[in-house]
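Trainee: Have a look at this fold, sequence not included:
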């Protein structure tokens, strides 16, 4: 749980940057990758991350502009990545402008549960982390190089001329 807006912003910067690296590595041809035909495609998961961030913030009481045409999943990986870049910046600006350290302790009913506003921001971070993990699995299945998030990926170890540590 966050005790200051600055704490959230620093965490958001790191997690959003990691998510941006993953989104920037997508290709148009990879977007149709899914685990199975009845599951979300890589494009759908990526677009969900992009479009649900403003939706969640609005639910939490932070006013931000929703993504235009959010119900239509783009066929362009670049469009998805570029839209997240804007959403990420808007997220930081809106939280900094609309909430204070003191307001993080205020209770908010979200999704039928009462919780401190600081917890809602933790949910936002955990949400993008969760879906970023799903995307990296689908990226691997699609044959893409997966960027490292909390350390080098298998692909990055290889690029450094090293063998990835054994499991």
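Mentor: Ah, there it is. Note that the coordinates shown come from a computational prediction; the quantities given were computed from them, not determined experimentally. Numbering: from 1, shown residues only.
Trainee: hey, let's count contacts and neighbours off CA atoms from now on
Mentor: OK.
Trainee: From residue 146, how far out is residue 27?
Mentor: 12 Å (C-alpha to C-alpha, to the nearest Å).
Trainee: out of the two, which sits in the busier spot?
Mentor: It is residue 146, of residue 27 and residue 146, that has more neighbours when counted by other C-alpha atoms under 10 Å, with 21 against 17.
Trainee: And the strands in this structure?
Mentor: 107-110, 113-116 (DSSP state E).
Trainee: And here is the other one:
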């Protein structure tokens, strides 16, 4: 009987989600980066950048034991990309770095605790593998869903995410 490890399962899930996310990001037109469907919504470019920057955040769950949002020395993403090429280049760079960190980890390390804090306030304390899935993958999937709505509102063809989209099949 073949058994999969926690690490292998997360890598397989990550690979699927990265491929789908890249397809969605490829559709984001840079001439619409300032598009904002509602005053409380992020602009299209901000949302796409946030999805990409979350990859670096996910890597913290693998490499570190904690992240304090009040730490002035904590790593911060660079300026938001201003072109589609920059957006996709950062996505590819952060994806490769995250995959490498996850491949260098193992099941035992992924069961160690990760704390997300704001000073003394603990916002989350979970095993690294659970943090990666909940605050990492699920968080990115949520924002990717928002991004597909932005694309739809801009009448841009939406790629299939978990099967063909109406744009790919001609029906809904």
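Mentor: Cool, the structure landed. The structure displayed is predicted, hence computed values, not measured ones.
Trainee: Tell me which of the strands of structure 1 is the most buried.
Mentor: strand 107-110 (a mean of 16; mean count of other C-alpha atoms under 10 Å).
Trainee: what does it correspond to over in structure 2?
Mentor: Mapped onto structure 2 using TM-score structural alignment, strand 107-110 of structure 1 spans residues 113-116.
Trainee: In contact with the residue positioned nearest the centre of structure 1: list those residues for me.
Mentor: Nearest residue to the geometric centre of structure 1 (C-alpha atoms, centre = their mean): residue 128, 3.2 Å. Applying C-alpha atoms under 8 Å, 6 or more residues apart in numbering to residue 128 of structure 1 gives the contacts 15, 16, 19, 49.
Trainee: The first one -> structure 2?
Mentor: Yep, that's residue 15 of structure 1 we're talking about. Per TM-score structural alignment, residue 15 of structure 1 is aligned with residue 17.
Trainee: since we're on that match, how many residues are nearby?
Mentor: 19.
Trainee: where's the residue nearest to the centre of structure 1 relative to residue 155 of structure 1, distance?
Mentor: In terms of C-alpha to C-alpha, residue 128 of structure 1 sits 22 Å off from residue 155 of structure 1.
Trainee: now residue 59 of structure 1
Mentor: 38 Å.
Trainee: Also residue 91 of structure 1?
Mentor: In this structure, residue 91 of structure 1 and residue 155 of structure 1 are 31 Å apart, going by C-alpha to C-alpha.
Trainee: between these two, who's got more neighbours?
Mentor: residue 91 (20 against 16).
Trainee: Tell me which residue of structure 2 lines up with the more buried one.
Mentor: Structural alignment (TM-score structural alignment) places residue 91 of structure 1 against residue 98 in structure 2.
Trainee: what separates residue 73 of structure 1 from residue 80 of structure 1, distance-wise?
Mentor: For residue 73 of structure 1 relative to residue 80 of structure 1 (C-alpha to C-alpha), the value is 8 Å.
Trainee: I'd like the strands of structure 1 as CSV, with distance to residue 164 of structure 1 appended.
Mentor: CSV is the format used below for the strands of structure 1 (distance: least, C-alpha to C-alpha, whole Å):
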stretch, distance to residue 164 of structure 1
strand 107-110, 42
strand 113-116, 41
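Trainee: How many neighbouring residues does the closest residue to residue 66 of structure 1 other than its chain neighbours have?
Mentor: Leaving aside its sequence neighbours, residue 66 of structure 1 sits nearest to residue 54 (C-alpha to C-alpha, 6 or more residues apart in numbering; 5.5 Å). Look at residue 54 of structure 1: counted by other C-alpha under 10 Å, it has 22 neighbours.
Trainee: What of residue 68 of structure 2?
Mentor: Residue 68 of structure 2, neighbours per other C-alpha under 10 Å, totals 17.
Trainee: So for it, what's the nearest residue that isn't a sequence neighbour?
Mentor: Counting by C-alpha to C-alpha, 6+ apart, the residue nearest residue 68 of structure 2 is residue 117, at 4.6 Å.
Trainee: thought that neighbour was touching residue 126?
Mentor: No. Using C-alpha atoms under 8 Å, residue 117 of structure 2 is not in contact with residue 126, being 11.9 Å away.
Trainee: and residue 136 of structure 2, how far is that from residue 59 of structure 2?
Mentor: Counting by C-alpha to C-alpha, the gap from residue 136 of structure 2 to residue 59 of structure 2 is 9 Å.
Trainee: That should have said residue 163 of structure 2, apologies.
Mentor: Here the criterion is C-alpha to C-alpha. By it, residue 163 of structure 2 lies 28 Å from residue 59 of structure 2.
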